[in-house]
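> Sequence below, structure please.
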Amino acid sequence: MTTDTSDAAGVFEAHRSALTGVAYRILGTASDAEDVVQEAWPRWSGADRAGIEDPRAYLVTIVSRLAIDRLRSARARRESYVGEWLPEPVSDLPDGADRAELADTVEFAFLVVLETLSPLERAVFVLREAFQMPYAEIAEIIERSESATRQLSRRARDHVRERRPRFEADRSARRRITERFLRACVEGDLDGLKGLLAEDATLVGDGGGKARAPLRVLLGRDKVGRFLMALPGSFEKFLASIGAPAADIRVEVGEVNGAPALICAAAGRIVAAVVLDVDGGRIRNVYLVANPDKMSHLRLPDPS
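Here you go, the predicted structure:
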């Protein structure tokens, strides 16, 4: 058995970013993705690496299988989750040099759609659509036949296509809409805000029972608009509870999962992210992540 630990560590570190990217797309949780990659290390360091022709493929296999198992157990635990569950937002994408090619497959709204797939469908979709892996390799990873893997891929792809926006806005348009959204919320302009929302807009909140967020999905521009108008007051109540002045509220347009979004801080700590799903020039879905357990991978943009 190969015992050169330093060589094993060097190879592992060279692929860590890509492995984290695979795990995050399968799991939707950055902290779990990092844990899965760490779990892969002893399996790699203890393997007979002399017989491994493609270290990257070997490592992706390990990480994918671990992520699928973890996702299955996570789905079972989420049955007792308080309110709606949303992915964990990140400010920095996990793929390093691959960022440009893979950014669209880690966008927040895209990860929300992936939550509607089964663990196997999700893994197959990620490995095929995001990382362009051959079906034969994916079949080996998930321990299914190649024909069954192709069926899983086709079903997942059709499912995702049905739920993705038909008229996605480009990055500059999304930023302009995000800035107008922020301005309307700050100024208390309900009519202006409703003008940005699609008639059937939804708001999905994730407070995890630890922060203020709707327990159920809000449907319709009126309900969504009125809830958003009340958000500044909830931040002020939070500040009052810890003895901080209202001036300590800061909301910035920043980067969340590679796209423009609002990052909210109070008394120096990030307390929420608001991600807008824009379709046809209107905001179709508003995702509010306020669970404090999901804030550790966010940061406020640097002052310009």
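> For the rest of this, base every contact and every neighbour count on C-alpha atoms.
Fine.
> those strands in the protein, which residues are they?
Under the criterion DSSP state E, the chain contains strands at 197-206, 218-219, 249-256, 259-266, 269-279, 282-289.
> so what secondary structure elements neighbour the second one?
Judged by 3 or more CA pairs under 8 Å, 6 or more residues apart in numbering; DSSP states H and E, strand 218-219 is in contact with strand 197-206.
> List the contacts of the strand it packs on.
Applying CA atoms under 8 Å, 6 or more residues apart in numbering, the contact partners of strand 197-206 are 83-86, 213-221, 224, 282-291.
> Could you tell me which of those residues count as buried?
Buried members of the contacts of strand 197-206, scored by 16 or more other CA atoms under 10 Å, are 83-86, 213-215, 217-218, 220-221, 224, 282-291.
> just to revisit the earlier point, now tabulate the strands of the chain in TSV and tack on distance to residue 99.
As requested, the strands of the chain are exported to TSV (distance: least, CA to CA, whole Å):
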stretch	distance to residue 99
strand 197-206	27
strand 218-219	33
strand 249-256	13
strand 259-266	12
strand 269-279	19
strand 282-289	23
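> Here is a second sequence; please produce its structure as well for comparison:
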Amino acid sequence: MTETPSDPIFAELRPHLVRLAYRMLGSVADAEDIVQNAWMRWLGTDPASVREPAAFLRTIVTRLCLNELKSARRRRESYVGSWLPEPIFDPEDGDAVDDITLPLMLALERLSPLERAAFLLHDVFGMDFDDVSSTIGREAAACRKLASRARAHVAEARPRFAVGKEQGLKLATAFFTASRAGDMASLRALLSEDVIVYADGGGKVPTSLRPHIGLAAVMLLHEQLARVFCAQPSQLIHYAVIDGLPGFVTVEGGDVVQTTALHIEQEKVVAIYCTRNPDKLQHIIGAMPR
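All right, here's what the predicted structure looks like:
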């Protein structure tokens, strides 16, 4: 069951609730399930008795996410290889509702569930600490401390040299062209000395189980991949901004959908995030032309 046009309150708030749940969980599917659960609870509520529907539904979603994080953390402890959040595309008009990028999402994984909630609600979604307090069930002073600790943990993950969307996608185009053509000289010129490659296959498709760290290791990886691309060329679906980073969507080896997101600083690629786990790409695969 999904909300209908006859319920304009929930329909209007739904995109915000999904984004909140996704930022809490790093999973599109889990976020959708959480919001669906919130919808069912909303059906059992008299809207006229709710003074602030947005705050009411945000509280439901946040508390459901806090419960879900307990089991999600257990699942990630046994995850095969590198874990990356499910990729989402930024709005086409570029007017994203927050500045959370993929590296920051990974930094959030190191926080406690309450730290994550306090940081997101206050620093990202702009709630004051009294509202955060009522949402997560902690005193306002405790929420300030939670957000402060979280802020310190994620500070390093925020981009120090933000790249514009147009320039970012230009560099993503150059990276795709060089890597798929086996142009190692051009590729090397795009990479920083301490570049890292993360690949998430979840044990479902072939991929490296550990990150490749440093320019030499990453160049060796792409020299090997160039032979694969020569035998089975990548099919480029489109370029996109993926979780705040420039990148692209491809089909590799004839049937493996992959998103590649590039963390760029000072015109150099400092990290490459490849998501190949089909369980994390169903929302993308379902939208692709047949």
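> what ranges do the helices span in the stretch 51-200 of the second structure?
Here the stretch 51-200 of the second structure has its helices, by DSSP state H, counting those that start in this stretch, at 53-77, 102-108, 113-119, 129-136, 140-154, 165-181, 184-190.
> Where in the first structure does the third one align, residue-wise?
This means helix 113-119 of the second structure. Against the first structure, the aligned range for helix 113-119 of the second structure is residues 119-125 (TM-score structural alignment).
> Setting the sequence-adjacent residues aside, check what's closest to residue 62 of the first structure.
residue 40 (6.2 Å; CA to CA, 6 or more residues apart in numbering).
> which residues touch the aligned partner of that neighbour in the second structure?
Residue correspondence to the second structure (TM-score structural alignment): residue 40 of the first structure is matched to residue 38. Listed by CA under 8 Å, 6+ apart, the contact partners of residue 38 of the second structure are 57, 60-61.
> again, only this time at 10 Å
10, 14, 17, 32, 56-62, 64 (CA atoms under 10 Å, 6 or more residues apart in numbering).
> what do we get in the first structure for residue 246 of the second structure?
Alignment note (TM-score structural alignment): residue 246 of the second structure maps to residue 260 of the first structure.
> What's the match for residue 214 of the second structure in the first structure?
Under TM-score structural alignment, residue 214 of the second structure pairs with residue 220 in the first structure.
> what's the burial count for the residue lying closest to that match once chain neighbours are set aside?
Nearest non-adjacent residue to residue 220 of the first structure, counting by CA to CA, 6+ apart: residue 200, 4.6 Å away. Residue 200 of the first structure: 14 surrounding residues under other CA atoms under 10 Å.
> In the second structure, what sits opposite residue 200 of the first structure in the alignment?
Match for residue 200 of the first structure (TM-score structural alignment): residue 194.
> so how far is residue 212 of the second structure from its match?
Counting by CA to CA, to the nearest Å, the gap between residue 194 of the second structure and residue 212 of the second structure amounts to 10 Å.
> which residues does residue 252 of the second structure contact?
When contacts are counted by CA under 10 Å, 6+ apart, residue 252 of the second structure touches 228-229, 232-236, 258, 276.
> hmm, I was thinking of residue 77 of the first structure
residue 71.
> what's the counterpart of residue 138 of the second structure in the first structure?
When the first structure is aligned by TM-score structural alignment, residue 138 of the second structure is paired with residue 144.
> so that match makes contact with residue 138?
Yes. The criterion here is CA atoms under 10 Å, and residue 144 of the first structure meets it with residue 138 at 8.5 Å.
> tell me, what's touching these two both at once?
With CA under 10 Å, 6+ apart as the test, residue 144 of the first structure and residue 138 both reach residue 150.
> higher neighbour count, those two?
residue 138 (25 against 13).
> From residue 101 of the first structure, how far off is the more buried one?
Distance from residue 138 of the first structure to residue 101 of the first structure, by CA to CA: 20 Å.
> How about residue 300 of the first structure?
Taken as CA to CA, the span from residue 300 of the first structure to residue 101 of the first structure is 24 Å.
> from memory residue 157 of the second structure sits against residue 106, does it?
Yes. Counting by CA under 10 Å, residue 106 is a contact partner of residue 157 of the second structure at 8.4 Å.
> rewinding a little: shared neighbours of residue 194 and residue 212 of the second structure, which are they?
In contact with both residue 194 of the second structure and residue 212: 218, 271, using CA under 10 Å, 6+ apart.
> Distance of residue 121 of the second structure relative to residue 213 of the second structure?
Distance of residue 121 of the second structure to residue 213 of the second structure, computed by CA to CA: 34 Å.
> got it, and residue 19 of the second structure?
To residue 213 of the second structure, residue 19 of the second structure is 31 Å away according to CA to CA.
> Next: residue 165 of the second structure.
Residue 165 of the second structure sits 26 Å away from residue 213 of the second structure, going by CA to CA.
> Then residue 136 of the second structure?
Taken as CA to CA, the span from residue 136 of the second structure to residue 213 of the second structure is 38 Å.
> Leaving out sequence neighbours, find the closest residue to residue 61 of the first structure.
Nearest residue to residue 61 of the first structure in three dimensions, chain neighbours excluded: residue 141, at 5.3 Å (CA to CA, 6+ apart).
> Before I go, just wanted to say thanks for your time.
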